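*Asks:* pasting a predicted model and its sequence here:
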Amino acid sequence: MNDLPVRIRPAEMDDLDAVVSIHTAACAAAGAEPDAVGGLLARFNGWARAIQLPGKTTLIAEADGEVVGVLSMESDAPGTALELSQIHVRPGQWRRGIGGRLHAAYVQSLQETGVLTGLAGVWEHNDRARAFYARLGWRPDGTVETNGDGLRRLRLRLEV
């Protein structure tokens, strides 16, 4: 691992293009099909909501002035589990400590709000993501959801 100096900050709407680019590239590198135009539009709209809506927090990782990672979290109600909705790092920056720094900011948010349980979902076939979460102490809680394409998403839990 080659750690970079990374700055973590709240996302702004000016970051939207970079966030969608990172998410799209990370999904493609993990083997997801390229987005059709409608899928890309949905991705833009989803990230715009994650950046703007109350109850949602989106963090950016910057290295050398470039956005290289993004994390989104949300809570349905104050004092309940804080869900790590998404975490993505630009594929050329994998294994450089960026995802770990974003995750540390998420854990700090848990601690600051007094919420001691984190939830996340991970696609069963995404071995890289599953290993990342396992290294950080996340464990499957037994909940499995299957999407319309038959892909299974495992729910993970982190106790802080």
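*Replies:* Yep, that arrived.

*Asks:* only C-alpha atoms for contact and neighbour calcs from this point on.
*Replies:* Will do.

*Asks:* quick one, helices of this protein?
*Replies:* Taking DSSP state H to define them, one finds helices in the chain at 16-29, 37-52, 98-113, 127-135.

*Asks:* which residue is nearest the centroid of the chain?
*Replies:* residue 87 (1.6 Å; CA atoms, centre = their mean).

*Asks:* for that one, give me its contacts.
*Replies:* 69-72, 99, 102 (CA atoms under 8 Å, 6 or more residues apart in numbering).

*Asks:* ok, second structure coming up, stack it against the first:
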Amino acid sequence: MARPDVHLAQPDDAAEIARIQRETWRTAYGDIVGDDAIAALDDPGTQQRWAEAIEHPDTDVFVATEGGVPVGFTVSGQAPEDELADANGELPADSAHTGLIATLLVEPRWGRRGHGGRLLAAAARALRSRGARRAVTWVSESDSATLAFYRSVGWDPDGTVRTLDTGGTHIREMRLAGGLELYLES
């Protein structure tokens, strides 16, 4: 197996991040997000939005590679209040110290090689360096593989759910929360 690695994304990684998102959504999430959301990823602005995310000072974007080939990415940062509030709009006491894993994607053909764990570990280190003590993420209730991945590192549903309208379908997501003391191989 070629050497796996994770690095902090640079602006020239934006095209590959956009490609990974497009390919992963088409392959693994087509039935979940719907045709309209997938078609929107073909917009030339997608790459520019990823370049902006990479350069945003409050966001960390990491890219996983295998043998120099980009195979996955993750985005993390301070969790916005609307990502942390419960159904009544109440914020947890530790909201100032809670990060968000906004996305973590590995192309399915590169799955089960530890890339997701390495990406999550890198994001956890970055969040800890920013003062976070825990983090949250959102996962579709029908995405059993991603749910199993997060549960394997001790992240569990916290009881909060939301429904997203993708323009063609509705996705019911549950919020998972977990600690950042992850010492996975990176």
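*Replies:* Great, that's in hand. Given the structure is predicted, the values throughout are model-derived calculations rather than measurements.

*Asks:* related to what we said a few turns ago, quick one: what's aligned to the residue nearest to the centre of the first structure in the second structure?
*Replies:* Using TM-score structural alignment, the equivalent of residue 87 of the first structure in the second structure is residue 104.

*Asks:* also residue 140 of the first structure?
*Replies:* Under TM-score structural alignment, residue 140 of the first structure pairs with residue 157 in the second structure.

*Asks:* which non-adjacent residue is nearest that match?
*Replies:* residue 176 (4.1 Å; CA to CA, 6 or more residues apart in numbering).

*Asks:* so where in the second structure does stretch 50-63 of the first structure end up aligned?
*Replies:* Against the second structure, stretch 50-63 of the first structure falls on residues 53-66 (TM-score structural alignment).

*Asks:* residues of the matching stretch that come out buried?
*Replies:* Within stretch 53-66 of the second structure, the residues that count as buried by 16 or more other CA atoms under 10 Å are 53-54, 59-66.

*Asks:* between the two ends of that stretch, what distance do you get?
*Replies:* 23 Å (CA to CA, to the nearest Å).

*Asks:* from memory the residue nearest to residue 157 of the second structure sits against residue 139, does it?
*Replies:* Yes - the pair residue 176 of the second structure / residue 139 is scored as a contact, 7.4 Å apart, by CA atoms under 8 Å.

*Asks:* picking up where we left off before, taking the contacts of residue 87 of the first structure, tell me the two that lie furthest apart.
*Replies:* 72 and 99 (12.1 Å; CA to CA).

*Asks:* quick check: the gap between the equivalent of residue 170 of the second structure over in the first structure and residue 93 of the first structure.
*Replies:* In the first structure, residue 170 of the second structure lines up with residue 150, judged by TM-score structural alignment. Separation of residue 150 of the first structure from residue 93 of the first structure (CA to CA): 30 Å.
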